[in-house]
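> got a structure for you, letters missing:
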């Protein structure tokens, strides 16, 4: 399902599978300490805004792939920045780019740095 959702959204299925594994270990019942839920770890308000049922793996994966496609376009095709934005928010990533230029990732929290590196290698 993850690979299909990624292909349909026009993003790398390999990176997307790694991302979902990092998010939840493919556990559709995962709940984070900050309240993100489901296989793609949506915050309930974000899922509602996007029309995603975060408890349903298919809906969640499709929504996450669409969101990653949008973020990738927003950041000029840079999938690393899109991943960072999925984790820390687009505003935080734009601020990091503005502050750090080519060293943007170092401007973000260690959790986000590790998230991007674990998925992209």
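Perfect, thanks for sending it. Bear in mind that the values here come from a model prediction, so they are computed numbers and not experimental data.
> only C-alpha atoms for contact and neighbour calcs from this point on.
Noted.
> wait, isn't residue 27 in contact with residue 39?
Yes: with the criterion set as Cα atoms under 8 Å, residue 27 and residue 39 qualify as a contacting pair; they are 5.4 Å apart.
> Between the two, point out the one with more neighbours.
residue 39 (28 against 16; other Cα atoms under 10 Å).
> helix, strand or coil for the residue of the chain most remote from its centre?
What lies farthest from the middle of the chain is residue 99; by Cα atoms, centre = their mean that is 21.8 Å. Secondary structure for residue 99, judged by DSSP: H, G, I helix; E, B strand; the rest coil, is helix.
> ok, now which ones touch it?
Contact partners of residue 99, counting by Cα atoms under 8 Å, 6 or more residues apart in numbering, are residue 107.
> Tell me the spacing between it and residue 86.
Distance, residue 99 to residue 86, using Cα to Cα, to the nearest Å: 19 Å.
> Next one for the comparison:
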């Protein structure tokens, strides 16, 4: 099996069968882990663990915020809603990593979407460009991050897609909660 295809299958199965109340792996997860370690040796091209712990994710978000001038709370809110801060997340549409970058978007930004730090920086740069494109209107930038800037332009605002409308509200709520938290400074 092609290594990337195997990795995608393993990620899907891991996300579907991950126990929610325990830190111990199931026999199925142990088998997947053993097979993955045999089939997919560590590779710089597929570095999903670049910032796989929460401290690493938070540090990458802080760095991306400094680099782009965006609020760390905003970036973390987007990452929470996009992937629950999971660097191994893959959407059904093919979006990758913490900030759920589409492969074409990651390529245009010159980042490796499988590397958590680069994924977060790429997502921050993309969000910054959307904010610039929509003259600082955060709701439109978030809608464009979810549905694409073409959809926002076409509808002259947040598209009438329930998923996009829910997404914008979730990110704004998370952002407000994080921004008002004393830990987010």
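Received, thanks. Keep in mind that this is a model prediction, so the values were computed, not measured.
> The residue farthest from the centre of the first structure and residue 6 of the first structure: what is the separation?
Following Cα to Cα, the distance that separates residue 99 of the first structure from residue 6 of the first structure is 31 Å.
> secondary structure element for the residue nearest to the spatial centre of the first structure?
Compute the mean C-alpha point of the first structure, and by Cα atoms, centre = their mean the closest residue is residue 86, 3.5 Å away. Secondary structure assignment for residue 86 of the first structure, by DSSP states H and E: helix 79-88.
> Equivalent analysis for residue 135 of the second structure, please.
When elements are defined using DSSP H and E, residue 135 of the second structure is found to belong to no helix and no strand.
> That one corresponds to which position in the first structure?
Taking TM-score structural alignment as the alignment basis, one finds that residue 135 of the second structure is matched in the first structure by residue 76.
> How many neighbouring residues does the corresponding residue of the first structure for residue 165 of the second structure have?
Using TM-score structural alignment to pair residues, one finds that residue 165 of the second structure aligns to residue 113 in the first structure. When counting by other Cα under 10 Å, one arrives at 19 neighbours for residue 113 of the first structure.
> Residue 113 of the first structure touches residue 105, doesn't it?
Yes: with contact taken as Cα under 8 Å, residue 113 of the first structure and residue 105 are classed as touching, separated by 6.1 Å.
> Return the distance of residue 25 of the first structure relative to residue 51 of the first structure.
Look at residue 25 of the first structure and residue 51 of the first structure: by Cα to Cα, they are 23 Å apart.
> any idea how far stretch 68-75 of the second structure is from the chain center?
For stretch 68-75 of the second structure, the distance between its averaged C-alpha position and the chain's averaged C-alpha position is 14 Å (Cα atoms, centre = their mean, to the nearest Å).
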